[in-house]
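**Q** Predicted model, plus sequence, below.
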Amino acid sequence: MTEAPFAFDGLDRLFHEKARLGIVTALAGHPDGLGFTEVRQLTGLTDGNLSRHIQVLEEAGLVVLVKGYEGKRPHTSCRLTDQGRARFADYLDTLERVLRDAARATGSVSRTGKALKGPA
């Protein structure tokens, strides 16, 4: 057993912020990426907030922006990098462990009525 079993070091702060979690979750389901407008609509963020959060993710090497044109109109798309996809998967594994541990500690059940089980 680790010294601090509830430290949850794998909860990467880059993903754990609500807006960035929404952005990365949206991108995770679209390996070829999404346009800026699509991400904005899916997350409900303003242009400024979305730009700033994408910048943070881009600086960390988790997303890549591709700027170009669709016809004569400028178009920016965003996609997860391989590193971003792998780190997000690790984050989700840790988050699942958090949920199992919390459910076990509180005796909680899932919305489907099934007991949430942790590792044996």
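**A** All right, it came through fine. Since the structure is predicted, the reported quantities are computational estimates derived from the model, not experimental observations. Numbers count the residues shown, from 1 in each chain.
**Q** okay, CA-based contacts and neighbour counts for the rest of this
**A** Fine.
**Q** Please name every helix or strand in contact with the longest helix seen in the chain.
**A** Looking across the chain with DSSP state H, the single longest helix is helix 82-106. Based on contacts counted as 3 or more CA pairs under 8 Å, 6 or more residues apart in numbering; DSSP states H and E, there is no element that helix 82-106 packs against.
**Q** for it, which positions count as buried?
**A** 84-85, 87-88, 91-92, 94-95, 97-98, 100-101, 103 (16 or more other CA atoms under 10 Å).
**Q** go on, stretch 60-78?
**A** 62, 63, 64, 65, 77, 78.
**Q** Other residues contacting that stretch?
**A** With CA atoms under 8 Å, 6 or more residues apart in numbering as the test, stretch 60-78 has contacts from 27, 33-36, 54, 57-58, 79-85.
**Q** Kindly report the same for stretch 33-50.
**A** So stretch 33-50 is contacted by 19, 22, 23, 26, 27, 75, 76, 77, 78, 79, 80 (CA under 8 Å, 6+ apart).
**Q** Those residues in strands, which ones?
**A** 75, 76, 77, 78, 79, 80 (DSSP state E).
**Q** Got another one to weigh against that:
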Amino acid sequence: MGIISGLNKEFESRVRLGMMSVLMVNDWMDFTEMKNLLQVTDGNLSSHATALEKNGYIEVKKEFVGKRPRTSYKITDSGKKAFQEHLAFLEKMMRQ
């Protein structure tokens, strides 16, 4: 086991790091806001969101507002815990 073994592989991507960071401080964030904030493409955001959802780190809500579809994201309790552990390990690595 190397020095980086405590890092969560699911958070290696800058997009996923960004998504999780945003969701740590916002209850819900809609797709368009998240896309603009992170400056990524629709497909890029969508694929990273799917991966985070599959791991149980975020919740995805799809609804219609009027006749327009809206997708929103929220961090789950297990996502919060996993991300906090990831950040704590990064801090520990920096102190060594």
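**A** Received, thanks. If you're wondering where the values come from, they're calculated on a predicted model, not measured in any experiment.
**Q** coming back round to it: possible to save the ones in strands among the contacts of stretch 33-50 of structure 1 as CSV with distance to residue 14 of structure 1?
**A** CSV is the format used below for these (distance: CA to CA, whole Å):
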residue, distance to residue 14 of structure 1
75, 25
76, 22
77, 20
78, 16
79, 16
80, 13
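**Q** Identify the farthest-apart pair in these.
**A** For these, the maximum inter-member distance is 17.1 Å, found between 75 and 80 (CA to CA).
**Q** And residue 11 of structure 1? What does it align with in structure 2?
**A** Using TM-score structural alignment as the criterion, the counterpart of residue 11 of structure 1 in structure 2 is residue 7.
**Q** any idea what residue 69 of structure 2 aligns with in structure 1?
**A** Residue 69 of structure 2 maps onto residue 74 in structure 1, by TM-score structural alignment.
**Q** From residue 40 of structure 1, how far out is its match?
**A** 16 Å (CA to CA, to the nearest Å).
**Q** try residue 28 of structure 1
**A** 15 Å.
**Q** Likewise for residue 83 of structure 1?
**A** Residue 83 of structure 1 sits 23 Å away from residue 40 of structure 1, going by CA to CA.
**Q** which part of structure 1 lines up with stretch 39-53 of structure 2?
**A** So stretch 39-53 of structure 2 sits over residues 44-58 in structure 1, by TM-score structural alignment.
**Q** do you know how far residue 12 of structure 2 is from residue 71 of structure 2?
**A** In terms of CA to CA, residue 12 of structure 2 sits 24 Å off from residue 71 of structure 2.
**Q** swap in residue 90 of structure 2?
**A** 31 Å.
**Q** Check which residues of stretch 18-35 of structure 2 are buried.
**A** Buried positions in stretch 18-35 of structure 2, judged by neighbour count with 16+ other CA under 10 Å: 19, 20, 22, 23, 24, 28, 29, 31, 34, 35.
**Q** Quick check: the aligned residue for the second one in structure 1?
**A** The criterion is TM-score structural alignment: under it, residue 20 of structure 2 has residue 24 as its aligned partner in structure 1.
**Q** Hmm, its match is touching residue 15, no?
**A** Yes. Using CA atoms under 8 Å, residue 24 of structure 1 is in contact with residue 15, at 7.4 Å.
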